[in-house]
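Asks: Sharing a sequence plus its predicted fold:
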Amino acid sequence: METVKAKKKVTEEKKPVRISGAEAIIHCLLAEGVDLIYGYPGGAIMPVYDELYKFQDRLTHILTRHEQGATHAAQGYARVSGKVGVAMATSGPGATNLVTGLADAQIDSTPIVCITGQVPRHLLGSDAFQETDIVGISTPVTKWNYQITKASEIPEIMAKAFYIAKSGRPGPVLVDITKNAQFDELDFHYEKCTGVRSYQPAPEPDMKAIKAAADLINNAKKPYIVFGQGVILGEAEEQLKTLVEKAGIPAAWTILGLSALDTDHPMNVGMVGMHGNYGPNVLTNECDLLIAIGMRFDDRVTGSLDTYAKQAKIIHFEIDPAEINKNVKVDVAVLGNAKKTLELLLPLINENEHKEWRAEFDKKYKEEFDAVIEKDIHPTKPGLTMGEVVEQINKASNHEAVIVTDVGQHQMIACRYAKFKQSKSNITSGGLGTMGFALPAAIGAKMGAPKREVVAIIGDGGYQMTIQELGVIFQHDVAVKIVVLNNDHLGMVRQWQELFFDSRYASTVMTNPDFVKIAEGYHIKAQRVEKREDLEGAITEMMASKKPYFLEVKVEKEDNVFPMIPSGASVSDIRLK
């Protein structure tokens, strides 16, 4: 008798319920485990916001001060939590303001779902008030998008949106919903998506390729690993660590791969790329085997492709087939999730140490330390440097903070010198290089990892692009620590002007406001540091605070970031000064 009752109860729970499209959207979000949304309301999305009002106890909405801030906050949340970030906006300018964040998420493989309102179906194509073709606009910068014009489409499309955003190589998805579809009713029933025809998010590993890769690794004299964000997205950190330790292979990271392997691990030899470490760049052209794991051979990593690792065999571990042989021709391609493929590889790998080869990295590091690092973190000149600020943050945070950076000189310095013990600790705009990213992304990161310290390190230029998001920090008491490294310039552009344009500083000098007063206007504790003797105490006080905190540090105006590979040059042409 109890079995019959139980079956009846299950049947009743699965019976479709007639609700509005707007309410259906909320139920879809709840079914996907969403509990936090970033957004900005407006006319075309108002029915959804009206339903959202009724579910405040289950679904928190964060009112950002600009729709771009909503996407970056969703990115920060996704990157640090491993979940899908969600942003919502109205039609027209609300929707178009999401595009920069979508593009950033696309190139950096960040899973977010953006929901936009749209004019009613009968007005589509009529140039109605605040109508824009956001599906057409966002097609090049999304993994998938779709316009819903009927309420009945909502459950299936929303389920697909979350599945596509988070599966395989993650990315942004946009769902545009006409206003009539929000008002109309449907028989609601939701099933999570588990697959889409013709979409294969994670290719099955080929053991033949894995065995070929193992043979190359076991026979190499100078093997070298470059790992990227694919290790973090694939949750393959332990497998990477086991590989480098078992095979004795030096490993360097791309800017988005930072924190996948402890920065103090003896096999971690630093950062590759335009402002990466000297040894990892130069020795790229001396290794006999280059093992790329979860990275895409971006031009900022490779420099001139004509001279990149031409002497080496190349193995590419990658989940996205489109990245294979796109920029660099490889000898062995291992397709699939990095965790899965590395687990299959490890039993085939011989133990090794490669002591002489690893010593080459130590020698190059000594050269870089003497020429660059020492003066960056232990400067003798009067003015403060960005490097010593990052070094003090390392000490005060015990290498356990999430560091969120914007774009420019401060970004390169922070990524060069920040120390991490835990994965998902470096949040930055890599491929798109979006100024204004850091402040809203730090808000999302803190909400995604509320128990961790989150420090936003930002330049004075990028900070002012999304400075209005201080309102979110104030309204929701988000305990983000904000450090603005102020050199009164657009620093990276100024550096290029100095080095390549005879110091013609065209439109790079900044006349800045009083940042401390602005922070205080948002009721955020703030102070300014201009002298070295005040730096350690200020950072210690900031890190000890349980509240939001703003710290402006006045740094050298014409301090450059080295090493540097000139644009289009070989990695071997990296400059130390």
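Replies: Happy to help now that I have it.
Asks: only C-alpha atoms for contact and neighbour calcs from this point on.
Replies: Fine.
Asks: excluding its backbone neighbours, what's nearest residue 103?
Replies: Leaving out its chain neighbours, the residue that sits closest to residue 103 by Cα to Cα, 6 or more residues apart in numbering is residue 141, at 4.7 Å.
Asks: For the one you found, grab the count of nearby residues.
Replies: Using other Cα atoms under 10 Å, residue 141 is surrounded by 21 other residues.
Asks: was I right about it contacting residue 98?
Replies: No: contact criterion Cα atoms under 8 Å: residue 141 and residue 98 do not qualify, at 10.6 Å.
Asks: who's in contact with residue 261?
Replies: Listed by Cα atoms under 8 Å, 6 or more residues apart in numbering, the contact partners of residue 261 are 237, 240, 241, 268, 421, 422, 423.
Asks: wait, I meant residue 297
Replies: If a contact means Cα under 8 Å, 6+ apart, then residue 297 has 327, 328 as its contacts.
Asks: between the contacts of residue 261, which has the most around it?
Replies: residue 240 (23 neighbours).
Asks: That one contacts residue 342, doesn't it?
Replies: Yes: in terms of Cα under 8 Å, residue 240 counts as a neighbour of residue 342; the distance is 7.3 Å.
Asks: Quickly note the distance from residue 407 to residue 267.
Replies: Per Cα to Cα, to the nearest Å, residue 407 is found 28 Å from residue 267.
Asks: here's the one I want to compare it with:
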Amino acid sequence: MRAVDALMECLKAEGVEVVFGLPGGANLPTYDAFYDAGIRHILVRHEAGGGHAAEGYAKATGKVGVAFGTSGPGATNLITPIADAMMDSVPVVFITGQVRTELIGTDGFQEADMLGMTLPIVKHSFMIQHPLEIPRAIHEAFHLARTGRPGPVLVDIPQDLSRADIPYEPVTDIRLPGYQPNIEGNQKQIRLAAKALANARRPVLYAGGGVVNANASEELRALALSDRFPVTCTLMALGAFPAPHHQWLGMLGMHGTRAANYAMDEADLIVAIGARFDDRITGKLSEFAPRAKFIHIDIDPAEISKNVPAHIPIVGDAKNVLARLTAEYATLEADRGRLEEWWARIDGWRRQYPLTYEDSADTEVTPQYAVQAIHEATGGEAIVTSDVGQHQMWSAQYYDFPEPRRWINSGGLGTMGFGVPAAMGAAVGVPDRTVVAICGDGSVQMNAQELATCAQNRIPIKVIILNNGFLGMVRQWQELFWDNRYSQVDLGQYPDFVKLAEAYGCTGIRLTDKTTLVEDLRAAIATDGPVVVDVRVTREANVYPMIAPGQAARDMVG
């Protein structure tokens, strides 16, 4: 059969249910194979939208997402989603077309060196040099994407090789001797960690996105409840521990709660699970958690002690390690009263510094209230995606997530334009759940074209725009750190989002009154098909609390 038909057989063998992509000259043979393959293909309007949709699908389902692009600009349009997937450890296989082999290196029409361009931002990449390589490369790509620390894998296929005839035999064995992720964790280190927990008087469990990737939320909850261990989560881990819960301190980091950040600052033991101590968490690194010893659990050995030295490093899968750590802790005779003083301190911070905001005195909608209204209108049961900016932080602060894979956003790369296509992918992957994209009026325009994809395919996402007429987070920084010098952040009131929605075949709604906002949102969410809701919010509201750049957690403002 043709190599591209073998490629389709490989996708089906991997359980691929849907592919997001856009055809072009170099991948025309592949799209001819789609004609008879029986695999659902969603035609996106921009390759970046397809890449982010594949990410949203992967984050919502836990399965490997798949995105296709042609050569040249089609492939380079995927670079941002590839980098985004790398930063957030998202399992996506990107399959790009390439010019014919005799044109490679000649600057041929729509040639781009995708292997070279993406080398720093992929978990692995394959440049097909013979058509017989295609089946095994596809299966190895899926294996690499989903195992160990998940991540993006690129397969670049020259057009002439993709249309060649090959003898196809299913690939059933994947042997990669140089790739053997350690998933078990060292039992001696786990025993030491359990003893450290038993002796700690001010412990904090600090969960990152790796807990969600490992499907380890139940194990995290079991460890937390094996004693009264306080739990905080990064932006990427929201939902890994149920909110609200008495042991839940809220999100930590630059816009986290004071209770979470102050607890980290005064902790004597921090157990980091699937987290990487990035700058948005630590603030000024030299002053981060100065009293603490660190247990660091991560499946990627490169993350251990990368930013913060680990006193007890444990390389392994979070699900396996947490279960064994909880079992080991249960065998110890820990003083169950030793945490009383610690909880009294934490509860004092909660009372003194609750997460709050100043609501409007009239009918104006504050953005924080808008997020609370979305939570009430959805019953807290929706999958929520976001773009990047102030609305993302307000969503993280004021929408309580009871389960993992309900919160889908771009963390490490901070990609504006992520929200709408990610919502599209999530809705395709989990069609029986309401999917809401909370967007800013700046971010949403970066991939608004995918509203057409949603309309054509009847993907019923609800896009709620917190419209303040600014690039809000940049404006906030200019206010706080650049003497109110607002440079190039005023977006005005363009476009008319209701008309834009209608032009794309969606329902458009504008809301401005907080007194009816919850009921209006309920009605919008109940509307069939894709809906765009333009919620006009306070123009110059800021996200607080906040750790100023370069400052320590104890110096939060707002």
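Replies: Okay, I see it. Nothing here was measured: the structure is a model prediction, and the numbers come from that model.
Asks: re earlier: tell me which entries of the contacts of residue 261 of structure 1 lie within strands.
Replies: Secondary structure from DSSP state E places residue 268 of the contacts of residue 261 of structure 1 in strands.
Asks: can you put the contacts of residue 261 of structure 1 in a markdown table and add distance to residue 135 of structure 1?
Replies: Converted to a markdown table, the contacts of residue 261 of structure 1 look like this (distance: Cα to Cα, whole Å):
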| residue | distance to residue 135 of structure 1 |
| --- | --- |
| 237 | 36 |
| 240 | 39 |
| 241 | 42 |
| 268 | 43 |
| 421 | 41 |
| 422 | 38 |
| 423 | 34 |
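Asks: Please narrow the contacts of residue 261 of structure 1 to those residing in helices.
Replies: 237, 240, 241 (DSSP state H).
Asks: Not counting sequence-adjacent ones, nearest residue to the first one?
Replies: Spelled out, it's residue 237 of structure 1. Of all residues not flanking residue 237 of structure 1 in the chain, residue 260 sits nearest, at 5.5 Å (Cα to Cα, 6+ apart).
Asks: now swap in the last one and tell me
Replies: With Cα to Cα, 6+ apart as the measure, residue 261 is the residue that lies nearest to residue 241 of structure 1, at 6.7 Å, once sequence neighbours are left out.
Asks: same deal with residue 250 of structure 1?
Replies: Of all residues not flanking residue 250 of structure 1 in the chain, residue 267 sits nearest, at 4.9 Å (Cα to Cα, 6+ apart).
Asks: Could I get the contacting residues of that neighbour?
Replies: By Cα under 8 Å, 6+ apart, the contact list for residue 267 of structure 1 reads 244, 245, 248, 249, 250, 251.
Asks: can you pull the contacts of the fourth one?
Replies: In other words, residue 249 of structure 1. Residue 249 of structure 1 sits next to 223, 224, 225, 243, 267, 353, 354, 358 when contact means Cα under 8 Å, 6+ apart.
Asks: what's the most distant pair in the residues you listed?
Replies: Pairwise distances across the contacts of residue 249 of structure 1 peak at 15.0 Å for 243 and 358 (criterion: Cα to Cα).
Asks: which residue lines up with residue 152 of structure 2 in structure 1?
Replies: Aligned counterpart of residue 152 of structure 2 in structure 1: residue 172 (TM-score structural alignment).
Asks: What of residue 3 of structure 2?
Replies: Using TM-score structural alignment, residue 3 of structure 2 pairs with residue 21 in structure 1.
Asks: Which residue is the nearest non-sequential neighbour of its match?
Replies: Per Cα to Cα, 6+ apart, closest to residue 21 of structure 1 is residue 182, 4.2 Å.
Asks: so how far is stretch 89-106 of structure 2 off the chain centroid?
Replies: Computed by Cα atoms, centre = their mean, to the nearest Å, the chain-centroid distance of stretch 89-106 of structure 2 equals 25 Å.
Asks: Show me which positions of that stretch end up buried.
Replies: Neighbour-count burial for stretch 89-106 of structure 2, counted by 16 or more other Cα atoms under 10 Å, picks out 89, 90, 91, 92, 93, 94, 95, 96, 97, 98, 99, 100.
Asks: Would you mind checking the contacts of residue 249 of structure 1 for buried ones?
Replies: 223, 224, 225, 243, 267, 354, 358.
Asks: Looking at those, spot the one nearest residue 432 of structure 1.
Replies: residue 225 (24.2 Å).
Asks: That closest one belongs to a strand?
Replies: Yes: Residue 225 of structure 1: assigned to a strand according to DSSP: H, G, I helix; E, B strand; the rest coil.
Asks: Could you double-check that it sits in contact with residue 290?
Replies: Yes: checked against Cα under 8 Å, the pair residue 225 of structure 1 and residue 290 is within contact range at 5.9 Å.
Asks: in the stretch 301-450 of structure 1, which spans are helices?
Replies: Applying DSSP state H, counting those that start in this stretch to the stretch 301-450 of structure 1 gives helices spanning 338-345, 355-368, 374-377, 386-397, 409-417, 438-448.
Asks: The first one against structure 2, how far on average?
Replies: By that I understand helix 338-345 of structure 1. Between helix 338-345 of structure 1 and the aligned residues of structure 2, the post-superposition mean distance stands at 0.8 Å (mean Cα distance after the TM-score superposition for structure 1).
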